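Peer 1: My questions concern the predicted model and sequence given below.
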Amino acid sequence: MVYELKTKEDDSSVIEFIEAVESPKKREDAYRLLDIFTETTGYQAKMWGPSIIGFGKYHYKYATGHEGDAPLVGFSPRKAKISLYFATGDDKREELLKQFGKHTTGKACVYINKIADIDGEVLKALITQSVTFLKETYPDCE
C-alpha cells in the first residue's frame, strides 16, 4: 500500500482561507504572520492541504523509504491556537524557543495563542534557522 500524503501544496487562495477564519483577532494575527513569513523567507505563501499556509518546499526521504514534499516553514490559524511549523532536529531551534515567549510545543509544531505573546525578532530567527537547516539537509529545496 502506498501512503498518500494528505498535506499537499495546492492552488487554493491563501487570502480566502485567512478571510474565512472566524475570530477577527486570529484573522489579524494570520495577516501579520503572512507578512512576517513572506518577508523573512522571500517565498510566496501557498496553501498546503485545507489549513496550512506554507512557504518554500523541500522533498524528504526517510530511511524507511517514506518520502514526500513539505513546506520549509508555515503556520495555521486554528480554532484553539495558532500552529507554527518549523524544522525539527536542529538544536538551535530549542535555544531560540527559550527566548520566544509564551508557547507550547508538539512533535512538529509550536503553538501560540496570539502574536502579542511572542517575540517577533525571535520568530524571524526561528523562520530563518528552519529554512537554513532544511536547505542544508535537503539541498534541492525550492
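Peer 2: Okay, I see it.
Peer 1: Please make it C-alpha for all contacts and neighbour counts, starting now.
Peer 2: Will do.
Peer 1: Not counting residues beside it along the chain, what's closest to Ser81?
Peer 2: Careful, residue 81 is Lys and not Ser. Nearest non-adjacent residue to Lys81, counting by Cα to Cα, 6 or more residues apart in numbering: Asn113, 5.0 Å away.
Peer 1: so that neighbour sits right up against His103, yeah?
Peer 2: Yes. Counting by Cα atoms under 8 Å, His103 is a contact partner of Asn113 at 7.5 Å.
Peer 1: what's the distance between the nearest residue in space to Thr88 that is not next to it in sequence and Gly74?
Peer 2: Excluding the flanking residues, the one nearest Thr88 by Cα to Cα, 6+ apart is Ala108, at 6.4 Å. For Ala108, the distance to Gly74 (Cα to Cα, to the nearest Å) stands at 11 Å.
Peer 1: now Ala116
Peer 2: When Ala116 is compared with Gly74 (using Cα to Cα), they lie 18 Å apart.
Peer 1: structure B:
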Amino acid sequence: MYELKTKATPKTAESYLNMIEDESLRKDCFAIAAMMEKATGEPAIMWGTAIIGCGNYHYKYASGHEGDMCLVGFAPRKANIALYLKLGSFESDQLLAQLGKFKMAKSCLYIKKLADVNLDVLYSLITRSVVLMKEQYPR
C-alpha cells in the first residue's frame, strides 16, 4: 500500500526556518508562516521534510486513496517560495490581479520575495484559500 511522504511531523516550522541561511528569505518565510497561522488559527508545523503548513484536512479520492494535508502551506526553495493555496474563484482572480509579481502552476503560487507582492492581497488570498478548503473538506 502507498504511504504518503508528506505527513504532519512533530518538528516545528521555527526550527526549520531558522536553518535558512539567506536572512531575507528567512524573514519572508517567517512572515508567511505568521500570515498562515493567523488565517487558520493553527500553528505552523512541518509537513514532510520541506513544507511548512497550518491546519489540516482529510481527503479521500474515488480510487480509495486517502490522507491528510495542511489547509495552507509553503516551501522555501532556492529559486522562489512556493505557496500551496486553493485558488480558482472569481474573487481569487481579482486578488491575483492586484498581487504583484508572481508565477502560477495549478495550486502553487510562486513568489521570489515578499517585497514583490502586496502583503494585504497575499493575506487575503491565504484567508480565501482557507475558506475554500474548509468548504470543500468540512470536518
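Peer 2: Perfect, I can see it now. Only a predicted model underlies this, so the values are computations on that prediction, with no experimental measurement involved.
Peer 1: residues contacting the residue nearest to Thr88 of the first structure?
Peer 2: 85-88 (Cα atoms under 8 Å, 6 or more residues apart in numbering).
Peer 1: Filter those residues down to the buried ones.
Peer 2: In the contacts of Ala108 of the first structure, burial by neighbour count holds for 85-87, counting by 16 or more other Cα atoms under 10 Å.
Peer 1: Could you count how many residues lie near Ala115 of the second structure?
Peer 2: For Ala115 of the second structure, the neighbour count with other Cα atoms under 10 Å is 11.
Peer 1: What does it correspond to in the first structure?
Peer 2: By TM-score structural alignment, Ala115 of the second structure lines up with Ala116 in the first structure.
Peer 1: Could you pull out the buried residues of stretch 101-110 of the second structure?
Peer 2: Buried-residue list, stretch 101-110 of the second structure, by 16+ other Cα under 10 Å: 101, 108-110.
Peer 1: out of the residues you listed, which are inside helices?
Peer 2: Judged by DSSP state H, these include no members of helices.
Peer 1: Relative to Lys78 of the second structure, which of these is nearest.
Peer 2: Tyr110 (11.7 Å; Cα to Cα).
Peer 1: residue contacts, the closest one?
Peer 2: Tyr110 of the second structure touches 80-83, 102-104, counting by Cα under 8 Å, 6+ apart.
Peer 1: do Lys103 of the second structure as well
Peer 2: Lys103 of the second structure is in contact with 109-111, counting by Cα under 8 Å, 6+ apart.
Peer 1: what about 6 Å?
Peer 2: Under the criterion of Cα atoms under 6 Å, 6 or more residues apart in numbering, the neighbours of Lys103 of the second structure are 109-110.
Peer 1: Repeat that for the one 5 residues further on.
Peer 2: Contact criterion Cα under 6 Å, 6+ apart gives 83-84 as the residues in contact with Cys108 of the second structure.
Peer 1: That one and Ala75 of the second structure: what is the separation?
Peer 2: 10 Å.
Peer 1: Over to Leu114 of the second structure?
Peer 2: Leu114 of the second structure is 14 Å from Ala75 of the second structure, by Cα to Cα.
Peer 1: Check Lys106 of the second structure too.
Peer 2: According to Cα to Cα, Lys106 of the second structure and Ala75 of the second structure sit 15 Å apart.
Peer 1: Could you do Gly53 of the second structure as well?
Peer 2: 9 Å.
Peer 1: same check, this time on Leu125 of the second structure
Peer 2: 17 Å.
Peer 1: what about the two, which has more around it?
Peer 2: Leu125 (23 against 19).
Peer 1: from the chain's centre, how far out does stretch 109-122 of the second structure sit?
Peer 2: Offset of stretch 109-122 of the second structure from its chain centre (Cα atoms, centre = their mean, to the nearest Å): 13 Å.
Peer 1: Can you give me the first-to-last residue distance of that stretch?
Peer 2: 10 Å.
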